[in-house]
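Chemist: The sequence isn't on hand, but the structure is:
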């Protein structure tokens, strides 16, 4: 286990190094942030003074060396726009994004797992056919279009749910959460549902395919021959054999939601990391973009490690090496 942890730590360092080089190079080639920070009537002298103040007048490798020296001390730089530590701006937005991502994934799993199992156990029923048709539709719908339609129906036409913002929040264990208040919960529903639809459809199709394969295996026939009820065979023994690919997809998709919930957060004005990084990209705010991508990369590494650990509980034959 210790050797596995050391290997994962070294892999994480290499991933973060590669991400920092690629992103720093892209942002370096994207343009001059001073053009976004200064008014159009600014003089050339003012532009040069600002570029010197931000260190943008140095060659690429000098700028990257300065960034890495500060990063190794836990300083990812100050935002060009907000003049605050970039990592602080990201950390402030993490709870909102995590709340949205986790709630959407929980919603997808709670509905998708039993729906996929039912579609496999009774594939010829009208409900199973409806589930599979709905899953195909859910995978095909663009997220931005779905979000707009949900706002139109539930906010504009019916007036049931708010269309933007996070609502009231409460601080629990030092973390500001919205779902614990009625206002926050109502604000959370539409963006979470927008994200959950694709994840739900993906889980349904994955669970159905895995369950259909498992139900044809010999051990299932043996359990049925022993007289076990259909419920125990399906929901206990067969379910255990499909959980590993399901857990893999959940881990990967949770990371994707956290990293790429940009469209949903923009549509619903959700104050998360995605909305902040889009604004920072438009303003060429390099420190914020770098801090965001490094934190997201680290989060992906952690989620992959967590999935590997869960494997060992689902299947005792798996060992971390």
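Modeler: Alright, I've got the coordinates. Nothing here was measured: the structure is a model prediction, and the numbers come from that model.

Chemist: Every contact and neighbour count from this point should use C-alpha atoms.
Modeler: OK.

Chemist: What count of nearby residues applies to the nearest residue to residue 143 once chain neighbours are set aside?
Modeler: When the adjacent residues along the chain are set aside, residue 143 lies closest to residue 194, with 6.6 Å between them (Cα to Cα, 6 or more residues apart in numbering). Applying other Cα atoms under 10 Å, we find 23 other residues in the vicinity of residue 194.

Chemist: Likewise for residue 218?
Modeler: Around residue 218 there are 10 residues (other Cα under 10 Å).

Chemist: same check, this time on residue 216
Modeler: A count of neighbours around residue 216, defined by other Cα under 10 Å, yields 10.

Chemist: what kind of secondary structure is it in?
Modeler: Reduced to three states with DSSP: H, G, I helix; E, B strand; the rest coil, the structure at residue 216 is coil.

Chemist: hmm, back to that, quick one: the residue nearest to residue 143 and residue 265 touch, right?
Modeler: No - applying Cα atoms under 8 Å, one finds residue 194 not in contact with residue 265, separated by 10.3 Å.

Chemist: putting a second one here so we can go through both:
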């Protein structure tokens, strides 16, 4: 058991390191943080001060070492835009994130069971093909594109839903839930349909129907 856990820990360590390095280098490919976060009329002296305060004037290898050492100490730094601790910001958003994830998965499971069972009741029928087409499409739509289009259509063009925040009550949950719901419903519907088709064609089910 200990050997298995050690192997799994080592196997999971490599993707974690890749993600950490990817975050570090991708953040530096977006441009000079001093130009991104300071006002457009900021002087060069103000930019130099900003870089010095946030350690951005150091060589990249030194920034990487400081970044990894901070992660090992569970110190994820501060926000460049607000100056607030990154860990505090994440913890403040965690309850809403957890509530959104639980709500989305509950709705996804219910819809997947209903749609998958409906499709499996008559395999290869029009309803089955239609449900399979919709589920495959839902599982293939990129979440980020759906989120952008949802904000553009329903928040910007129609103005019926908020673009962000939770101040609008239940309306604030519509776009996030709809965006996160589509892919799980598509994947789970395919799983439920396959399991239901296999179960309905089992010998004991055919015997029960014949009786």
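Modeler: That came through, no problem. Since this is a predicted model, take the numbers as computed values, not measurements.

Chemist: Just the TM-score for the two chains, thanks.
Modeler: Put the two chains on top of each other and the TM-score (TM-score structural alignment, normalised by the length of the second structure) is 0.76; 204 aligned residues with a Cα RMSD of 3.3 Å.

Chemist: returning to that earlier point: that's a strand at the residue nearest to residue 143 of the first structure, yeah?
Modeler: No - Residue 194 of the first structure: not assigned to a strand; according to three-state DSSP it is helix.

Chemist: Next one: residue 40 of the second structure from residue 32 of the second structure, what distance?
Modeler: To residue 32 of the second structure, residue 40 of the second structure is 13 Å away according to Cα to Cα, to the nearest Å.

Chemist: Between those two, which has more neighbouring residues?
Modeler: Neighbour totals were compared for residue 40 of the second structure and residue 32, and residue 32 leads with 13 against 9 (other Cα under 10 Å).

Chemist: For residue 161 of the second structure, see how far away the more buried one is.
Modeler: For residue 32 of the second structure, the distance to residue 161 of the second structure under the criterion Cα to Cα works out to 34 Å.

Chemist: how close does residue 164 of the first structure get to residue 214 of the first structure?
Modeler: With distances defined as Cα to Cα, the gap from residue 164 of the first structure to residue 214 of the first structure amounts to 44 Å.

Chemist: Helix, strand or coil: sort out residue 176 of the first structure for me.
Modeler: For residue 176 of the first structure, the assignment made with three-state DSSP gives strand.

Chemist: before we move on, the earlier item: who are the neighbours in contact with the residue nearest to residue 143 of the first structure?
Modeler: Shown here is residue 194 of the first structure, whose contacts under the criterion Cα atoms under 8 Å, 6 or more residues apart in numbering are 143, 146-147, 150, 264.

Chemist: Counting neighbours, which of those residues comes out on top?
Modeler: The member of those surrounded by the most neighbours (other Cα under 10 Å) is residue 264, with 24 neighbours in all.

Chemist: Would you confirm that that one contacts residue 144?
Modeler: Yes - counting by Cα under 8 Å, residue 144 is a contact partner of residue 264 of the first structure at 6.8 Å.

Chemist: what about the strands in the stretch 51-200 of the first structure?
Modeler: If you assign secondary structure with DSSP state E, counting those that start in this stretch, the strands in the stretch 51-200 of the first structure sit at 170-172, 175-177.

Chemist: Point out the one among those that comes closest to residue 132 of the first structure.
Modeler: Shortest separation from residue 132 of the first structure across the strands of the stretch 51-200 of the first structure is recorded for strand 175-177, at 34.5 Å, computed as Cα to Cα.

Chemist: In the second structure, what stretch matches that closest one?
Modeler: Alignment note (TM-score structural alignment): strand 175-177 of the first structure is unmatched in the second structure.

Chemist: buried stuff in that strand?
Modeler: Of the residues in strand 175-177 of the first structure, those scored as buried under the neighbour-count criterion (16 or more other Cα atoms under 10 Å) are 176-177.

Chemist: now for that strand, which elements pack on it?
Modeler: Using 3 or more Cα pairs under 8 Å, 6 or more residues apart in numbering; DSSP states H and E as the contact criterion, the elements in contact with strand 175-177 of the first structure are helix 86-121, strand 170-172.

Chemist: can you list these in CSV and add distance to residue 62 of the first structure?
Modeler: Formatted as CSV, those follow (distance: least, Cα to Cα, whole Å):
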stretch, distance to residue 62 of the first structure
helix 86-121, 20
strand 170-172, 42
